[in-house]
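**Student:** curious how this folds, go ahead:
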Amino acid sequence: MSRRERVVIAHRIPAAVTPLGSWLTEIADDVVLVTSAEAADGYRGAMGEVIAVADYGSNETVEVLRRLCRDGGVSRIVSGTEDDVLRVAAVREEFGLPGMHTVAATAFIDKLVMKAAAGRAVEVPRHTGDIDPDHLRDFASRVPGPWVVKPRRSYGSRGIEVVTGIGHLLAETAGRDPDDTLVEQFVDGTLHHVDGFMCGGEVVLALPSEYLGTCLSFQDSTPLGSVQLDAADPVCRQLVDFAHAVVGALPATDAGPFHLEVFRRPDGSLVFCEIACRLGGGHIMESLTYRLGVNPVQVWYRLQAGLPADIPTVPAAGSVGFLLVPPRIGTLTAIDTPDLPGYVRDFCIRTEVPRDFRGATASTDELLGFVVDGPTAATVRENLRSCTALADRITTWV
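**Tutor:** Take a look at the predicted model:
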């Protein structure tokens, strides 16, 4: 690659999690990294140029990307987090750069558009994007509650409320943006996620997992866990087939990851929840890395940058799971050093002590995190239960 051809990366995750310099070593000197002020120092010296944006979530990041493109020599823009999908797609489209553009990005971000696409292939919850009170009264008369009120364009289960009764529904939607609100029928069942790679509307790799708890567990300060299913489990095959149907119904993309969430009712039927064109949060990156033998984000970023990378298609035997322990409401006064069992692959502490907490605000908020493995999903479930008990023993709250 000539020095005039630059790859721009929009990325706010710290270098300790995503060491981009070593992942993209062949072109690191020709990379311009646009990142948050908090993460910038960790990348300095590893990239050709590092641009720190004081408020990375603001439009300033977009203006930096546009300026770099106007200056010329930008061959690609690489990104990886949900908050960058739409805005990076728009800049790519404006300057004729390869990669995902706005129409495809919108289908993977806007849950109203997403459900319209997925609904052509699989069952989706009955829903509406019209929160006019008269329309909601009509909707509620036809679609029994409870109902879920959520932003159309958000992630991490932020802003989601489960409501019962028309009065509750009208009150919850009254203060919401009518252009960014979805109301859908609550689905009773187990929540699963399927993570993998897709390309050209086809699934290349799919690894189904089951959530232990729900993505709203954080609202009650309850841990959220996940365990990869055994390949021989009939539910695993059912979820893989469902993923193929969903990916085929959404706009085709270049090679990249997906994170699909699916409800499984008590009768065994599956209902679409949502899909993202990026890796899932929590410790899904670490869980997949242990199972696949390669970091999926590294593979994805190399592909986006135009570098060679092999998408893994055959996971190793066994199962990997993770546990997110959210903060409670109260004061955390101590975290003892634990004696970790051998099945714990990763353990992290995400806070200093002492510290006051007002609870969690998203499904991926964590005080403590565990990644564990085992020969079967049943073993991993038991290991995660043990980690939940361990987290209670080593934390002191007042």
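
**Student:** when you work out contacts or count neighbours from here on, use the C-alpha atoms and nothing else.
**Tutor:** OK.

**Student:** residue 288: helix or strand, and which one exactly?
**Tutor:** helix 284-292 (DSSP states H and E).

**Student:** what's downstream of that helix, the next helix or strand?
**Tutor:** Defined by DSSP H and E, the subsequent element after helix 284-292 is helix 296-304.

**Student:** let's see this one next to it:
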Amino acid sequence: MSSGQEAGIIAIAHRVPVSVTPLHEWLPEVADRVVLVTSTESADGYRAVFDHVIAVDDYPDNDAVVDHLDELCRTRRVERIVCGTEDDTLRVARVRDRWNVPGMGADQALLFRDKLRMKDAVSDVVRTPGYMVPRTMESAVEFAARFGWPLVVKPRLGYGSRGVAVVRDASSLRDELAGRPADDVLVEEFVPGTVYHVDGFAHQGRVIWSVASRYLNTCLSWQDGESLGSAQLDSEDPLAQRLASFAQDVSEALSPTDTTPFHLEVFHRSGTDDLYFCETAARTGGGRILDVLEHATGMNCVREWYRAQCGLSQRAALPRWSSQRFGFLLVPPRKGTLLSLLEEQPDHVLDLSLNASPPQRFGGAAASTDTVMSLVTQGENNRRLQDNLHACADWASRAMEWETE
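**Tutor:** This is a model prediction of the structure:
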């Protein structure tokens, strides 16, 4: 910035409450220049720490978020536009493009949001399940004849496992496709086996560091009312090292980014030693992944990402590794009334979050990250960690009394 030139503003689109993401503490160097566009529910908390806060109703689906960002760019000198949730990634990238603001643009963002573009980009370097955009029902049935049942039907731009269905026959496939927009649907081969996730930071196509974890159950377990868990692998595990190499191959195949966290999901096919790409995202993982990463690395990955987006110094490349392994458990709500909830918890639980006040009625889960209870635990190695997670799952089933519908 030349001498005498007024500093520009930092526009932040961010709906998470200040109690979870204290942006004023993370970004003290630029706090007086922040203009925050946030949800109506989070606005009051941020007004106590920022001078310029714009509240938007129904934030994830409201075009007013983009309108406010465009107006800021039209009337002010905007140095950076910062965001951190999946519902903002693409729309904020398009605003950056329109106003030539530094940061991830729409072409980059689409590679991490549009599962068709994503799989097209990586399919030459890593195995991917068979996939297609079903232009006609006949083409989808032909795809099923080639890859077999079941098939997976999902939105191209979805997240949080919303809208993902496993179909087992032509009639179910027809019903699924009939209810979806033709330009936002993908059909995939079903890959049986274990699902892993790899989380870390990348910069310009190079993985700076990563941590591999195994899902206990699957990301679709919530559809059956089952808990979703995850356990970090031991660093010396050969599979962890293969997953780290897989993540590097994926990072190189996608558009180079500035310093950015990533969340990658990988299938390990049953009966083989083959790894298959599921999907990836240029953000931190959902659920309690952020918490287990902080325990493992000593850093809050969202804080470092936001500082990087603002052009500030950050320590995303400097984890302080713990000798322990960490995992989490997400317990979805059932369809019914939670009558009671025991307060005691297992000794090895590091953090327990309750999202219910009995008696309380729930309509079930709508996404993989919907929970009535979640927790973080640890173990000196992966085996002990998995034992602790299974013990936590048993305890959670006993701790809640439900009247189901």
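
**Student:** on that earlier part again, show me what the helix holding residue 288 of structure 1 is in contact with.
**Tutor:** Outside helix 284-292 of structure 1, the residues within contact range by CA atoms under 8 Å, 6 or more residues apart in numbering are 279, 294-297, 312, 314-322, 371.

**Student:** strands of the stretch 251-398 of structure 1, start to end?
**Tutor:** Under the criterion DSSP state E, counting those that start in this stretch, the stretch 251-398 of structure 1 contains strands at 256-264, 270-276, 319-325, 329-335, 344-349, 355-358, 368-374, 395-397.

**Student:** could you tell me where the shortest one falls in structure 2?
**Tutor:** Read it as strand 395-397 of structure 1. Here strand 395-397 of structure 1 aligns to structure 2 at residues 400-402, judged by TM-score structural alignment.

**Student:** which parts of that stretch are buried?
**Tutor:** Residues of stretch 400-402 of structure 2 classed as buried: 400-402 (neighbour count, 16 or more other CA atoms under 10 Å).

**Student:** what's the answer for stretch 256-276 of structure 1, then?
**Tutor:** By neighbour count with 16+ other CA under 10 Å, stretch 256-276 of structure 1 contains the buried residues 256-264, 270-276.

**Student:** ok, for the residue nearest the centre of structure 1, nearest residue in space, not its chain neighbours?
**Tutor:** Centroid-nearest residue in structure 1, with CA atoms, centre = their mean: residue 280, separated by 3.1 Å. Nearest residue to residue 280 of structure 1, sequence neighbours excluded (CA to CA, 6 or more residues apart in numbering): residue 259, at 5.3 Å.

**Student:** to which residue of structure 2 is the one you found aligned?
**Tutor:** Here residue 259 of structure 1 is matched to residue 263 in structure 2, going by TM-score structural alignment.

**Student:** ok, that match - contacts?
**Tutor:** With contact taken as CA under 8 Å, 6+ apart, residue 263 of structure 2 is in contact with 197-200, 280-285.

**Student:** kindly recompute the last result at 6 Å.
**Tutor:** Residue 263 of structure 2 makes contact with 198-199, 280-281, 284-285, according to CA atoms under 6 Å, 6 or more residues apart in numbering.

**Student:** what's the distance between it and residue 251 of structure 2?
**Tutor:** 11 Å (CA to CA, to the nearest Å).
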